[in-house]
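>>> Next come a sequence and a model predicted from it.
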Amino acid sequence: MTRCRLCGSAELASVVDLGATPPCELFLTRERLDEPELTYPLHLRVCTNCWLAQIPPLIQPEETFTEYAYFSSFSTSWVEHAREFVDAAVDRFAPGFVVEVASNDGYLLQHVAGRGVRCLGIEPSANVGQAARDKGIATRTAFLDPETGAAVRAEHGPADLVVANNVYAHIPDVVGFTQGLRALVADDGWVSIEVQHLLTLVELNQYDTIYHEHFQYYTVASARRALATGGLALVDVELLPTHGGSIRLWARPEEAAGEPTERVADVLAREKGAGLDELAGYAEFAARVAKVRRDLLRFLIDAAEAGKTVAGYGAPGKGNTLLNHCGIREDLLAYTVDRNPYKHGRFTPGTRIPILPPERLAEDRPDYVLVLPWNLREELTEQLSYVREWGGQLVFPIPSLEIVP
């Protein structure tokens, strides 16, 4: 990558280099264990002109999202988060037509339909899109670009509300995707985008959310600049706890936007105070990432030498960044479990750790359970409360190693 994908500048500075890993969602079947895996550099850089943090677009979305291993509905808290958003948005805007981009398995649009509002999902992964259709949610299998946006608008009419949750980081063509959003939304409509906040990623060592599906990492300042490339203006922002710290961006077509709220200015000031508009703000991040790695490896090695058993919980994309960066294998983590049946019997990319059904934990009673989707800490602490019955402890690796009795 020699130029910024947003502004075209060649002034890209290194933030952290995590080596080379396989794509985080390409879980291996048993038959593929003797086959080689392609790995790609995972090197985060920041543009010193527009301050968009980004990794090289070495993997195209078609390679990952045509068939996808992530189904949103397996997270109870995420489905509830979507329901709360839908209820608030429908009450606020009374939309006649809602479109969600990267609508996954209908986790959000099922609530829109439940409110009696016409809706459509645009989902590139055929397998998860079919899960949405099985729920009765109209879903178009496609990647969003200006042409797709225009085609949907011509067929269904403009959307009063366009939702794009946890997808704005997943597209290498930021400008084309943003133009697609503008093509979808009515001239007086609203666009809502949720994406992880670079501020919390840096401040809380959330480096495992750096993986090849995430091409860029936004501050409000860089997101505002990205939105403008498609004729959208940022009018409001909310800080959310999801994914360890996210921003919900509210945008409108420029001609209907008006002045942004004070919350936009407040978050911009926080980002500036953290130094995210200068290289100094990123200077210590790589060192703190290295400490997370050392602490986790030290814990796992000490547990193994003490004869303690460690199993994992979850097989999220972020977990595969962590496992590969730390070089963790079965000798330190016997297996991990996941609620998603798609992953059962498969193996984590790169590290090749077996993925089993959650019931295995109660059968084996490990001394420690390493929680890989740490961003769902509250939900999973409750789900895994039964681990205490045999004296087991939960281990959270991010933002720093914590063992919970």
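Arrived safely, thanks for sending. Since this is a predicted model, take the numbers as computed values, not measurements.
>>> For the rest of this, base every contact and every neighbour count on C-alpha atoms.
Will do.
>>> Which helix or which strand is home to Q110?
Element membership for Q110, per DSSP states H and E: helix 109-114.
>>> Report the buried residues of that helix.
Within helix 109-114, the residues scored as buried using 16 or more other CA atoms under 10 Å are L109, Q110, H111, V112, A113.
>>> try this one next to it:
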Amino acid sequence: MTDTDAGIPACRHCGAPLTRSLVDLGTTALANAYVPLERADTPCPRYPLHARICDACLLVQVEDAVPASEIFHEGYAYFSSFSDSWLAHAKAYVEMITARLALTGDDLVVEIASNDGYLLQYFVAKGIPVLGIDPAAGAAAEAEKKGVETRVDFFGERLARELVAEGRRPALVCSANVLAHVPDIDDFVAGIAVLLQGDAVWTVEFPHLLNLIQEVQFDTIYHEHYSYLSLVAVERILAAHGLRVFDVEEIPTHGGSLRVFACLEGAARPEGPGLARVRAKEAAAGLDRPQGYDGFAPKVEAVRAELLDFLRRAKAEGKTVAAYGAAAKGNTLLNYCGIGPDLVAFCVDRNPAKQNTALPGSHIPVHPVARLIEAAPDYVLILPWNLKREIMDQLGHLAARGTRFVTAIPRL
């Protein structure tokens, strides 16, 4: 993203000036920049977090992009395999798409942002050749242990041309929750267009902007997410690179997502029924016009006021509050609300890479889940609210001891 001559940020896709604000969340730490506990009090860099809407192409995006190399590095601590529900989602996708495309051992499946092999492992089990692409060396090493060949690199047109030169033409390219993470979205989509040939398919999943707006899911806005996607914006971006959407599924992941099926413009793929349905839903909600995004910021401010009131009352009453899930979305919430260890004593997480660290910006310590069992706090604030049911099922014994579970989104 660059500034226009007038000093106004320019759209990362079409270059138009970004004059319309969706919500300004102030300055926050990078959502996955966890700090070792012994350095918990060390100030961490903070960056502006301001989401804007492009009046021209309707792409919602953060105003100031942090270089991707500062986010997706060797120590990047997000591993998909620590969510049981996400693994189940991945396995179900593999079963569905293998049948839908009639994939065999003669086909190649490429996943972009393959992380720790959470998804491609299920193709491997079926004897279908795979290639993972991920810039985080730590996650890639975990994937290799699962038999998933992984290239440590950022995906774009350059890498796509390298793969084609090597003769690696996939029947399927899949990418779940990566398109929003790409600073140069046009380079990424151009790379997809290079990789695809014939009737090859690209499936891309992303949290649906419609749900972000309607359910006030502002905590899904963080520096790691450069864009916030609707079908209307995605169709325009793909069309600019000779691609088209031929079907869409609405799926429950991440508080409500879209799974888009795309192909080359001239591919023999008929349109599925989901495409017209989602187009109509977005139009009814006003996502096909800039004015449809107005009025979001006051709803965000109301969530902050409600959560702070609850935490301050709990403290005044001598109640203890802990958090579950050192999730990126939780860090946006905590930083925006100005919440620290004085209001939330500690956080727990199943991921060993996040344990014995402090949450970025808020400095709340992160411990293994066993700490929660020992402390039996009065309240547990579930930060990854999209996994609320899974987490409550895991901690049912705490509820039996009187612990209450709360989430802040969309309402307390």
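Sure, I can see it. None of the values given here were measured: they were computed from a predicted structure.
>>> circling back to that earlier point, how much does the helix holding Q110 of the first structure stray from the second structure?
When the second structure is overlaid, helix 109-114 of the first structure sits 0.5 Å from its aligned residues on average, using mean CA distance after the TM-score superposition for the first structure.
>>> Would you tell me what the next helix or strand after that helix is?
Remark: after helix 109-114 of the first structure, the chain's next helix or strand is strand 118-122, criterion DSSP H and E.
>>> just checking, what packs against that following strand?
Judged by 3 or more CA pairs under 8 Å, 6 or more residues apart in numbering; DSSP states H and E, strand 118-122 of the first structure is in contact with strand 97-101, helix 109-114, strand 139-140.
>>> Show me what Q130 of the first structure lines up with in the second structure.
For Q130 of the first structure, the aligned residue in the second structure is A141 (criterion: TM-score structural alignment).
>>> An error on my part: the question was meant for P241 of the first structure.
Under the alignment by TM-score structural alignment, P241 of the first structure pairs with P252 in the second structure.
>>> That match: neighbour count?
Other residues near P252 of the second structure come to 13 when the count uses other CA atoms under 10 Å.
>>> From A125 of the second structure, how far out is it?
Note on P252 of the second structure: its distance to A125 of the second structure, by CA to CA, to the nearest Å, is 25 Å.
>>> same check, this time on D107 of the second structure
To A125 of the second structure, D107 of the second structure is 14 Å away according to CA to CA.
>>> same question, L359 of the second structure
The gap separating L359 of the second structure from A125 of the second structure is 37 Å, by CA to CA.
>>> and if you look at A283 of the second structure?
A283 of the second structure is 41 Å from A125 of the second structure, by CA to CA.
>>> thinking again about what came up before, reformat the helices and strands packed on strand 118-122 of the first structure into TSV and put distance to L401 of the first structure next to each item.
Shown next, in TSV, are these (distance: least, CA to CA, whole Å):
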stretch	distance to L401 of the first structure
strand 97-101	35
helix 109-114	37
strand 139-140	41
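>>> For T229 of the first structure, which of these is the nearest?
Checking these against T229 of the first structure by CA to CA gives strand 97-101 as the closest, at 18.2 Å.
>>> Spatially central residue in the first structure, please.
By CA atoms, centre = their mean, the mean C-alpha position of the first structure lies nearest to N166, the distance being 5.4 Å.
>>> Tell me the residue in the second structure aligned with that residue.
Using TM-score structural alignment, the equivalent of N166 of the first structure in the second structure is N177.
>>> tell me the contacts of the nearest residue to its match once chain neighbours are set aside?
Spatial nearest neighbour of N177 of the second structure, chain neighbours left out: F206 (4.8 Å); criterion: CA to CA, 6 or more residues apart in numbering. The contact partners of F206 of the second structure, by CA atoms under 8 Å, 6 or more residues apart in numbering, come to A176, N177, V178, L179, A180, L229, S257, L258, R259.
>>> same question, P365 of the second structure
Contact partners of P365 of the second structure, counting by CA under 8 Å, 6+ apart, are L37, A40, P341, A345, F346, C347, N356, T357, A358, L359.
>>> before we move on, what about A286 of the first structure?
A286 of the first structure makes contacts with V15, V16, D17, as judged by CA under 8 Å, 6+ apart.
>>> Likewise for V344 of the second structure?
For V344 of the second structure, counting by CA under 8 Å, 6+ apart, the contacting residues are L311, T320, V321, A322, A323, I364.
>>> Among those, which lie within helices?
If you go by DSSP state H, the contacts of V344 of the second structure have L311 in helices.
>>> Compare the contacts of V344 of the second structure and tell me which is most surrounded.
I364 (28 neighbours).
>>> how much space between the aligned residue in the first structure for it and F27 of the first structure?
Counting by TM-score structural alignment, I364 of the second structure lines up with I353 in the first structure. Computed as CA to CA, the I353 of the first structure to F27 of the first structure distance reads 10 Å.
>>> for G19 of the first structure, same thing?
Distance from G19 of the first structure to F27 of the first structure, counting by CA to CA: 19 Å.
>>> Among those two, which residue is more densely surrounded?
Taking other CA under 10 Å, G19 of the first structure and F27 do not tie; F27 has more neighbours (27 against 12).
>>> I'd like to know how far whichever residue in the second structure pairs up with the more buried one sits from P365 of the second structure.
When the second structure is aligned by TM-score structural alignment, F27 of the first structure is paired with Y34. Distance of Y34 of the second structure to P365 of the second structure, computed by CA to CA: 10 Å.
>>> L12 of the first structure -> the second structure?
By TM-score structural alignment, L12 of the first structure lines up with T19.
>>> That match: what's it in contact with?
Residues in contact with T19 of the second structure (CA under 8 Å, 6+ apart) are I8, P9, R52, I53, C54, D55.
>>> intersection of neighbour lists for I353 and F27 of the first structure?
Counting by CA under 8 Å, 6+ apart, the residues touching both I353 of the first structure and F27 are F347.
>>> In the first structure, point out the residues matching stretch 309-327 of the second structure.
Aligned by TM-score structural alignment, stretch 309-327 of the second structure falls on residues 298-316 of the first structure.
>>> buried sites along that stretch?
Judged by neighbour count (16+ other CA under 10 Å), stretch 298-316 of the first structure contains these buried residues: L300, A303, T309, V310, A311, G312, Y313, G314, A315, P316.
>>> Show me which of these is closest to A151 of the first structure.
Comparing those against A151 of the first structure with CA to CA picks out P316 as the nearest, at 33.4 Å.
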